[in-house]
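A.B. asks: Quick one, fold the following:
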Amino acid sequence: MVSEKSKLDDISREEARWNEGVVREWLDRLPERRGEFLTSSGFEMKRLYTPGDTADADYLRDLGFPGDYPFTRGLHATMYRGRLWTMRQFSGFGTAEETNRRFKYLLN
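C.D. replies: Sure, this is the predicted structure:
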């Protein structure tokens, strides 16, 4: 039986191979639009996330079940089966100036 650590090591090696080969070839032909990509909260986003990024995660604490705390999988326990998924758009973000900056940011 293959251990979980061995599987993660295999994925890590394959990710390095992928970055050095496949990704490098793509970037030579089509560079990324920016040097870094950030979430709206300012956290840097990686190009790819693998199981290695969540190896220390606690499933029940960090992800949980739909309709249950911490609600990372949605508010409804049956997810979209009972109610169709909706996009909850908003208009306004703090002051008028902050709203203007936010909308311009979202358009970029």
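A.B. asks: Could you use CA atoms for every contact and neighbour count after this?
C.D. replies: Fine.
A.B. asks: host element of Glu25?
C.D. replies: Secondary-structure element containing Glu25, defined by DSSP states H and E: helix 24-29.
A.B. asks: following that helix, which helix or strand shows up next?
C.D. replies: Secondary structure here is assigned by DSSP H and E; on that basis, the next helix or strand after helix 24-29 toward the C-terminus is helix 96-107.
A.B. asks: Sequence B follows; please return its structure for comparison with A:
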Amino acid sequence: MTQQAERPVAEQFPDRSRGAPWVMRTYAGHSSPAESNRLYRTNLAKGQTGLSVAFDLPTQTGYDADHELARGEVGKVGVPISHVGDMRALFDGIPLG
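C.D. replies: Alright, predicted model coming up:
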């Protein structure tokens, strides 16, 4: 004889709407804040509904783009961010919230 199956996980969170659409996003960022912003705005215009920002390795580890240990890694696998102006450029024209 088999045991009765447990209730589905979704039932454990009744406040979440089953009818709500999924958030569609890509994990992206490259070369510069301005280029990444251009990519994000293009994707949002095509129906993407969220952003997942890929930061470059120096940004993730707290190094400025001009630091010796950042050499060769800036913008390589994500967007480089060194100051608040870079963040403003990254999200320029994109509604947040």
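A.B. asks: Can you give me the TM-score here?
C.D. replies: Counting by TM-score structural alignment, normalised by the length of the second structure, the TM-score of this superposition works out to 0.25. Behind it: 33 aligned residues with a CA RMSD of 2.9 Å.
A.B. asks: got the buried residues for the helix holding Glu25 of the first structure?
C.D. replies: Residues of helix 24-29 of the first structure classed as buried by neighbour count (16 or more other CA atoms under 10 Å): none.
A.B. asks: ditto for stretch 13-20 of the first structure
C.D. replies: Going by neighbour count (16+ other CA under 10 Å), the buried part of stretch 13-20 of the first structure is Glu15.
A.B. asks: helices or strands up against the helix ranked longest in the first structure?
C.D. replies: When the first structure is parsed with DSSP state H, its longest helix is helix 4-18. Other elements packing on helix 4-18 of the first structure under the criterion 3 or more CA pairs under 8 Å, 6 or more residues apart in numbering; DSSP states H and E are absent; no helix or strand qualifies.
A.B. asks: Against Ser6 of the first structure, how distant is Asn100 of the first structure?
C.D. replies: 50 Å (CA to CA, to the nearest Å).
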